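Engineer: Take a look and give me a structure for this.
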Amino acid sequence: MPYETIAIEKRNKGIAWLTIDNPPANAINETLMQDLEAAADELTADKSVRVVVIASNHKKTFVAGLDLKNAMSPSTDHGDDDNMIAKESARMQACFQKFAEMPKPVIAAINGYALGGGCELALACDFRIMGKGKIGLTEVSLGLIPGAGGTQRMTKLLGRAKAVELIFGAKRLKAEEAEAVGLIHRQVDPENMEANTTAFAEELAEGAVHAMGLAKRAINAAEGSLAEGLEIEANAFSETFETDEPGIGLAAFFQKEKPKFLNDS
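Structural biologist: Have a look, this model is predicted:
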């Protein structure tokens, strides 16, 4: 389907690049959220897509964050609803959650600034690879707080103490600093960003991506109660046998070979 603010390119080995292009600075607005939600649904349903990479067409910015001027401006459409801003926050949360729940690996390829909402979108991805720019939840410097899942995702990822430090201080971390604290998975040479991301995405794509999706569901469930998480894990384990991946993996194990989950034919 046609999109206004993103482009989807399918590459080798079932890797889909979702490139955000919302001039002038890739700010998050309603159009971009609609496109992201539709793209998430499309990529989830497309069985030929094994790995998704979220990138930016902007030279200096991954995603700038919420378009605050439009989001906070008075509108007759809001009526007397005092919770409109809360609803806007929930809207962004739900949008990004689609990528957090997508049953296949999602990589954020960050080659520019990812501050505020841009960081929150990256946090919703499974992996964050970063070349240049800075990343962080900087909303407190504006008298705001992260509202698209950032307080929750950063705390679960880094722990309360580090999340408090970074959010209260509105820290803007360079790639090497972000890697050191665990905010990103890998720092790469900005000039070879696409090549490095492609190599990592292809490595994932050659694996058992259906099993990865089921593992992702169980990992996400670990954020709730242990009993609920264990039940979801057991059911997800059972679902792995609905594909040929266990047969491929086990046969390769007993034959002492590398499993070939990706059919190149």
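Engineer: contacts, neighbours, all on C-alpha from now
Structural biologist: OK.
Engineer: where along the stretch 101-250 of the chain do the strands fall?
Structural biologist: Using DSSP state E, counting those that start in this stretch, the strands of the stretch 101-250 of the chain run over 106-110, 113-115, 127-130, 134-136, 173-174, 186-187.
Engineer: can you put the ones you listed in TSV and add distance to residue 91 and mean neighbour count?
Structural biologist: Putting the strands of the stretch 101-250 of the chain into TSV (distance: least, C-alpha to C-alpha, whole Å; neighbours: other C-alpha atoms under 10 Å) gives the following:
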stretch	distance to residue 91	mean neighbour count
strand 106-110	20	26
strand 113-115	19	27
strand 127-130	23	24
strand 134-136	21	25
strand 173-174	27	20
strand 186-187	29	20
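Engineer: Next, the second sequence, to be compared with the first:
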Amino acid sequence: MSYQTIEIEKRAKGVAWIFIHNPPVNAINEPLMKDLEKAAMELTMDQTVRVVVVTSKHPKIFLAGADLKGMLQNNSDEEEADNVIAKQCERMQYCFHKFATMPKPVLAAINGHALGGGCEFALACDFRFMSKGRIGLTEVSLGIIPGAGGTQRMTRVLGRAKALEYIFTAKQLEKEEAEKVGLIHQSIEEEMFEQEVTKFAEQLADGAIHAMGLAKQAINAAEDSTMEEGLRVEAHAFQDTFLSDEPAIGLAAFFQKEKPKFNLNE
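Structural biologist: All right, here's what the predicted structure looks like:
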């Protein structure tokens, strides 16, 4: 597939890197969302891709927020504007949810500011690593609220108390504090960033990716369903692990006291 606002680079062990490049500030607009959705579909269907890393080519910004000025200018009728803005929020939610539900591990390699929509996208990824910049849901400082899943995902990641604090105060966190409170998984020095993210991504890629995708499905159900429904999802996901050869590989290695070799890309 061809892309306008991103570049995809497929590296060793089945790790695919998505580089966001949407000048001047990596704002979230329709071309970028279309590219991200196409990429999510392409990398999901590509059996050689085992782990996805999303990062930025901008020197200071991982991903900026939506083009709010454009949204308002393009809609002079107040009632119609309200409707269009709500639909735009739903549009962004839909795009980000593609990564939250991708049946493969997704890493956000945050190498610049991830404020507002950028933070919301990062929260939709499974793992968040950060080398520089600040991260946070800053929308209330503009008189609006997070509208691309931020209120939901930050609450699930940090809990109600911290979500209220950070959203109400529009707090911008440096990488060290973001790691301390659990908003990101690891803060990494800039000079070691790509190396450390690659190391973690390749570690995942060597694992049972089909099982990880099913575990992700069950974990998502834990957030979105009742316990009863979540347990049903888990049981069916467990059953579906046997649709791949991973259980045979894992169990055979266990009984032979060897390390399982799930990754055929090696």
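Engineer: hmm, back to that, now the strands of the stretch 101-250 of structure 1 as TSV including distance to residue 83 of structure 1?
Structural biologist: Output for these, formatted as TSV (distance: least, C-alpha to C-alpha, whole Å):
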stretch	distance to residue 83 of structure 1
strand 106-110	31
strand 113-115	25
strand 127-130	33
strand 134-136	26
strand 173-174	32
strand 186-187	39
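Engineer: between those strands, which one is nearest to residue 218 of structure 1?
Structural biologist: Closest approach to residue 218 of structure 1 among the strands of the stretch 101-250 of structure 1 is made by strand 106-110 (15.9 Å; C-alpha to C-alpha).
Engineer: mean shift between the closest one and structure 2?
Structural biologist: For strand 106-110 of structure 1, the mean deviation from structure 2 after alignment is 0.1 Å (mean C-alpha distance after the TM-score superposition for structure 1).
Engineer: Show me the helices in structure 1, by range?
Structural biologist: All helices of structure 1, identified by DSSP state H, fall at 30-45, 68-72, 84-101, 117-123, 150-158, 160-168, 175-181, 193-205, 209-221, 226-239, 245-254.
Engineer: Adding mean neighbour count and distance to residue 4 of structure 1 as columns, could you present these in TSV?
Structural biologist: Below are the helices of structure 1 laid out as TSV (neighbours: other C-alpha atoms under 10 Å; distance: least, C-alpha to C-alpha, whole Å):
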stretch	mean neighbour count	distance to residue 4 of structure 1
helix 30-45	17	7
helix 68-72	11	18
helix 84-101	18	16
helix 117-123	27	18
helix 150-158	17	26
helix 160-168	15	32
helix 175-181	17	30
helix 193-205	17	23
helix 209-221	19	28
helix 226-239	14	36
helix 245-254	14	37
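Engineer: Relative to residue 262 of structure 1, which of the ones you listed is closest?
Structural biologist: In terms of C-alpha to C-alpha, the element of these nearest to residue 262 of structure 1 is helix 193-205, at 7.0 Å.
Engineer: who does the closest one touch, helix- and strand-wise?
Structural biologist: strand 15-20, strand 51-56, strand 106-110 (3 or more C-alpha pairs under 8 Å, 6 or more residues apart in numbering; DSSP states H and E).
Engineer: Can you say which of the ones you listed is nearest to residue 38 of structure 1?
Structural biologist: Smallest distance to residue 38 of structure 1 across those (C-alpha to C-alpha): 11.7 Å, for strand 15-20.
Engineer: counting contacts, what elements does the closest one pack onto?
Structural biologist: Using 3+ C-alpha pairs under 8 Å, 6+ apart: strand 15-20 of structure 1 touches strand 6-10, strand 51-56, helix 193-205.
Engineer: That strand: average distance to aligned residues in structure 2?
Structural biologist: With mean C-alpha distance after the TM-score superposition for structure 1, strand 15-20 of structure 1 departs from structure 2 by a mean of 0.4 Å once superposed.
Engineer: Tell me how far that strand lies from the chain's centre.
Structural biologist: Put simply, strand 15-20 of structure 1 sits 12 Å off its chain's centre (C-alpha atoms, centre = their mean, to the nearest Å).
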